Structure formats: structure tokens, C-alpha cells
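>>> Here is a sequence together with a model predicted from it:
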Amino acid sequence: MKRNDFIKSSTLLFTGAFLSSNKSSEFLNLNKEMIKSPTFKLDYAPHQGMFSASAGKNFLDEIRYMHDLGFRSIEDNGMTGRSTEEQTKVGELLAKLGMRMGVFVVPKGGNGQNTLAANKQEHIDIFLKGCRDSVEVAKRVNAKWVTVVPGDYQRNLPIGVQTANVIEALRRGAEIFEPHGITMVLEPLSDSPNLFLRYTDQAYEICKAVNSPSCKILYDAYHQQKNEGNLISFMDMCWSEIAYIQIGDNPGRKEPYTGEVNYKNVFKWLHNKGYKGIVGMEHGMSKSGKEGEDILVAAYREADNF
């Protein structure tokens, strides 16, 4: 069956999939024509594996399938781990389809074993090498954003000293990215209390101090719902330094309508704010297989229907 024909026929199953998924009752009257809409109001970016049940395991085939569903961007945290040949093919396909490349993670861009807060030369050297390597990868896939996490606390140092150490290291990273028009986006995380960067205002302060267009915030609403809540208010206060958005519902880190976040309101706010960037779908799925994929798309169609 041709891919486009398959898309058309599979959309007829979306409503039935929702009815069996125990989702909110508001989906019972979901408009089929809305599900079939060619694009979204915001630029949501899936990642590999989200549509493998329908498109198969080949990443390029899955990108084509994502495009057919109406998505116009992708993410791939592990892009630097792919071969140069595959990176080039991904970049060429995205260009052909008119799609954007979202974030990938700077290799060893800061983690528990490589913390920028410590001001250790070996850690800084690893970070800066990762920045230089990321520039070459970004050229192949036409990426404009790369994710950086500064790593863990260095708890034998005062917090102000740690913050200054992080700022200085990030300034050096920004110097590498600026000539290429690439922005490293700092992601506050909730995975561990040992992580140095956890809060939106903390990332805002650091970006203001680095003072570079190549150092901004990746606001992941899943992590910040866990860390601080008050999503729209914090985004509004720190908006000038936010360059990239990711989402996942909480608890569970699945698609919208599986947790407590009112993503329709969040997406409406982003749209009214004039946000033209990517909204990364950095989360899992509530159901596996084709049914789960149908539910995923229908959830985004509903949340995007503001």
C-alpha cells in the first residue's frame, strides 16, 4: 500500500483507538477532519521510535512518515552517535521535505563525571571538544540548537563560585557556536537532586551572565512541572532567554492528556506569545504499537486545537 493511502486509511481508526484508551471524555467527540489536518499550529518534533510500528525501524522512513502526519521537525538526542553517512542522509532528507532539525545533545556536554561547576581543566576540555564536534554534526543536519547540561554540583565549593565556573565554561562554548549561528540551550532537569541546573530562573541568570545569542534556555515543561510548577508564569518571566521548548506530561512523562498539565492552555499561550520555534516531544507513549501511535497523534491534534 502506498504511504499516503495508508495514512488516509489509518486516520479512520483514530477515534476508535481513543475510545479504547481510557482518555478524557472530551475526546469522545473528536473531529476526524481535525486529525487529518496537514500541519499543526505549533511545530511539534517527534523522535525516532515514536512511529516505528507504522513506518518501520529505518530512521529515514520514519521521518517521511512523520512528515505525512503533519509534523515539520524532528529531534534526535543521540545524533552525534550516528555515522557521518547517516547524519548526511538525514540532513538531505529534512531539506528535501522542508523539515527542521531540533536539538541533539552535545557529547559529554556536562554530566556527573564531567561537571562544569568544578572548574577542572579536564572537564572543560571535554566540554569544548564536544562543542567543536557538535558544530560539524550540526552542519550535516542543518541543526540550529544543541542541548547542554552543566552536570552535577561540586558541593565542596560555594554556590556562587560554582555558578561563576559554569558561566565561564559556557562563555567559551558560546564562542565556538556563535560564528556558526548555533545556539546551545541549557536544560534544567529534575532527574536527580545532584544536578547543578534545576530551575528556570537559575538558567535565566546564567544566560544573562553569559550574554551570548548562542547560550539560551531549553525549557522542558515536564522537568519544570516536577521542579517548580507554575509553567506559564515562569516562562513569561524568563521568556527573553528561552529558545527551545520540550514537553511531556507529568506524572509518567507521556503524551498530553496522560497527566496533570493542561497542555492546550500551554500551547495556546506559546502560540499567542508568537513562538515560532520547535516544541520537542521528549516523552514516551501511553500505549505501544499502532494504537499508541494513533493516540499520540490524536492527543497532539486535540491539544493543538485551541
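Received it, and whenever you're ready, just let me know what you need.
>>> make it CA atoms for all contacts and neighbour counts henceforth
Noted.
>>> Wait, Glu228 touches Gln202, no?
No: using CA atoms under 8 Å, Glu228 is not in contact with Gln202; the gap is 11.7 Å.
>>> Now the residue most central in space within the chain: which helix or strand?
For the chain, Gly280 is the residue whose C-alpha lies nearest the centre (CA atoms, centre = their mean; 3.2 Å). Taking DSSP states H and E as the definition, one finds Gly280 inside strand 278-281.
>>> Which other helices and strands does that strand contact?
On a contact count with 3 or more CA pairs under 8 Å, 6 or more residues apart in numbering; DSSP states H and E, strand 278-281 meets strand 43-45, strand 242-247.
>>> can you give me the strands in the stretch 51-200 of the chain?
Assignment of strands within the stretch 51-200 of the chain using DSSP state E, counting those that start in this stretch yields the ranges 73-74, 100-101, 104-105, 145-148, 183-186.
>>> possible to save the ones you listed as JSON lines with mean neighbour count and distance to Lys216?
Formatted as JSON lines, the strands of the stretch 51-200 of the chain follow (neighbours: other CA atoms under 10 Å; distance: least, CA to CA, whole Å):
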{"stretch": "strand 73-74", "mean neighbour count": "24", "distance to Lys216": "20"}
{"stretch": "strand 100-101", "mean neighbour count": "22", "distance to Lys216": "17"}
{"stretch": "strand 104-105", "mean neighbour count": "23", "distance to Lys216": "14"}
{"stretch": "strand 145-148", "mean neighbour count": "26", "distance to Lys216": "9"}
{"stretch": "strand 183-186", "mean neighbour count": "28", "distance to Lys216": "5"}
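>>> got another, please set it beside the one above:
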Amino acid sequence: MPRFAANLSMLFTELPFMERFGAAAAAGFKGVEYLFPYAFAKEDLAAGLARHGLVQVLHNLPAGNWEAGERGIACHPERVAEFRDGVARAIDYATALGCTQLNCLAGIAPAGVSAEVLRETFVANLRFAAAQLEEAGIRLLIEPINTYDIPGFYLNRTAQAAEILDAVGSANLFIQYDIYHAQRMEGELAATIARHLPRIAHIQLADNPGRHEPDSGEIHYPWLLRHIDGLGYEGWIGCEYKPATTTAEGLGWLQAY
């Protein structure tokens, strides 16, 4: 069955961040992911991983001012220099953490910028990042995100992501397929995953509605996870959901796997 990674930005949030590594390991997780590592010294994060025998599965490139509501800058034409600086910073952290894949958040489309310029900016930034990451032995991912949770998010459908991969033309660019976001935007999960599996390097999960644990909503996760396994997917599945109560109380779904 697939390997599950705890998303420490969403799980065990009752604990200080650095204590979440131990909680994830105690719960049976072998890997972790989270939004950003940059508020912490990379040496401290690496020590936390090593202490608890965890793999750093994924983190994001710098994504602008998150606290102010920004959700990525990769499609922002006036911030290309900032994006490129962020690529270098992300590589530095990922190398120290042994993290072999990084996600690039496209961002909310800025007002007054044409669709053509948005696309050109995003494609050019991805070409740059994919090349830089390839030299470091790190894969670059892009993630479609639903526009109900983040109105105006530029990249929001799987077919759009596949078209962007074609336009970039790099063998080092892949799709991060988030089941929750995909369910909200397009449904048709099983067929879409099967169609695009060669280009999917990472999967994340949560149920809908509420973005809670698997088996709490409308997605039939026992069947879907068997389907993903049967397709031959060998990557990690990140558990990026909001526990309905506490993380520990909501982990019953994981015991079946």
C-alpha cells in the first residue's frame, strides 16, 4: 500500500512545531511534509528528522507573504527576481533536509494582468526552477488548488497542470495531485489519476466537505486508495487534512493500511 506522510502544518497542531516530528513518528508515520521550513534553522529541522527516523517528503518553495494572504508568486510578472531568490533558498533547505521534491505554488492571479502574461510568467519561472532543481537532484512539482478555498488561484485543474508541463518542456516537472482540491474542482478522481499517473510525483489527501480525515465525507477512500495502489503508484501520500477533533482521535482510518 502507499506510504503516508504526516503534514505537520495540519496535524498535531496542538504541539509546538518541533515537537510534531516525535508525535508523527509515535503515530506510525515514516515521512513528514509541511508548508514551509524557512522559519526554522535547517540544522534543527534535520536533527528532528534524524532523531525520529523520519523522511522529509516535501515542502514548498517560498510563496510570498503567507500571513498577509499571498499563496505563491510564480505567476506574478513583477516578482520574478524574488521567485528566483526563493528557488535558491529552497534548494539550500531541501539539500540539508534530504528532501528530493519541492512544490511550487502558482499563486493568486494578480489583478490587471492578462492571461497571456500570467501564463508566460508561470512557464518561464517553472523552466528556471526545474533546471535549478534538476542540478541539485530535486524534482519540481506544481499543485492545482480549488478556487472555493482560494479564490483566484491561477492553477486549479489537472488538465491545466498537464498543459503547463507540456509548455515548460522539462523532464523535471511533475504534478502534485491533491485529492481534496481535485474533488472540489473536477471530481472524476479515479480516471484522472489513472490518466495522469506518469506525471504525478506526489499525492495528498483530505475528505470533503470540511477537509477532514479520510472516510469522514463523500470520498470513498478505501476503494480509492486500493485503486491508486493497483495503478502502481510508488510515491508518498501526504495527509494534509484538518482533524475534526484531535489528530490522535482521528487516526483510526490509518490503521487499515
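All right, it came through fine. In this text, all values refer to a predicted model and were calculated from it rather than measured experimentally.
>>> about what we covered before: gap between the aligned residue in the second structure for the residue nearest to the centre of the first structure and Tyr34 of the second structure?
Structural correspondence for Gly280 of the first structure with respect to the second structure (TM-score structural alignment): Gly238. Counting by CA to CA, to the nearest Å, the gap from Gly238 of the second structure to Tyr34 of the second structure is 9 Å.
>>> Which neighbours do these two have in common?
Residues touching both Gly238 of the second structure and Tyr34 (CA atoms under 8 Å, 6 or more residues apart in numbering) are Asn7.
>>> What does Asp207 of the second structure correspond to in the first structure?
In the first structure, the residue paired with Asp207 of the second structure according to TM-score structural alignment is Asp249.
>>> Would you double-check that that match falls in a helix?
No: Asp249 of the first structure is assigned coil when assessed by DSSP: H, G, I helix; E, B strand; the rest coil, not a helix.
>>> quick one: contacts for it?
If you count contacts by CA under 8 Å, 6+ apart, Asp249 of the first structure has them with Tyr222, Glu255, Pro256, Tyr257, Thr258, Gly259, Glu260, Val261, His283.
>>> Check Arg64 of the first structure too.
Leu97.
>>> any chance of the helices and strands packed on strand 278-281 of the first structure in CSV, with mean neighbour count too?
Output for those, formatted as CSV (neighbours: other CA atoms under 10 Å):
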stretch, mean neighbour count
strand 43-45, 22
strand 242-247, 22
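>>> Adding distance to Ile176 of the first structure, write these out as CSV.
Below are these laid out as CSV (distance: least, CA to CA, whole Å):
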stretch, distance to Ile176 of the first structure
strand 43-45, 26
strand 242-247, 18
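>>> quick one, which of these is nearest to Val141 of the first structure?
Distance to Val141 of the first structure, taken as CA to CA, is lowest for strand 43-45 among these, at 14.8 Å.
>>> Where in the second structure does that closest one fall?
Residue span in the second structure matched to strand 43-45 of the first structure, by TM-score structural alignment: 3-5.
>>> Now the matching stretch on the first structure. Mean distance?
Comparison of stretch 3-5 of the second structure with the first structure after fitting gives an average deviation of 0.9 Å (mean CA distance after the TM-score superposition for the first structure).
>>> what sits up against that stretch?
Contact with stretch 3-5 of the second structure is made by Phe29, Lys30, Gly31, Val32, Glu33, Val57, Glu234, Gly235, Trp236, Ile237, Gly238, Cys239, as judged by CA under 8 Å, 6+ apart.
>>> Is there a neighbour count for the second one? I'd like the number.
Around Lys30 of the second structure sit 19 other residues, with neighbours defined as other CA atoms under 10 Å.
>>> which one in the first structure is aligned with it?
Counting by TM-score structural alignment, the partner of Lys30 of the second structure is Arg72.
>>> Contacts only, for the spatially closest residue to that match that is not a sequence neighbour.
Spatial nearest neighbour of Arg72 of the first structure, chain neighbours left out: Met99 (4.7 Å); criterion: CA to CA, 6 or more residues apart in numbering. Taking CA under 8 Å, 6+ apart, we find Met99 of the first structure in contact with His67, Arg72, Ser73, Ile74.
>>> and the gap between Met99 of the first structure and Pro46 of the first structure?
Taken as CA to CA, the span from Met99 of the first structure to Pro46 of the first structure is 12 Å.
>>> shared neighbours of the two, anything?
Ser73, Ile74.
>>> Need the three-state assignment for Ala159 of the second structure.
Three-state assignment for Ala159 of the second structure (three-state DSSP): helix.
>>> How about Asp236 of the first structure?
When classified by three-state DSSP, Asp236 of the first structure comes out as helix.
>>> The stretch 201-306 of the first structure: helices as residue ranges?
Taking DSSP state H, counting those that start in this stretch to define them, one finds helices in the stretch 201-306 of the first structure at 221-227, 231-237, 263-273, 289-303.
>>> which residues touch the one in the second structure that sits across from Lys129 of the first structure in the alignment?
Aligned by TM-score structural alignment, Lys129 of the first structure pairs with Asp85 of the second structure. With contact set as CA under 8 Å, 6+ apart, Asp85 of the second structure has no partners.
>>> got the buried residues for stretch 251-261 of the first structure?
Buried residues in stretch 251-261 of the first structure, counted by 16 or more other CA atoms under 10 Å: Arg253, Lys254, Glu255, Pro256, Tyr257, Thr258, Val261.
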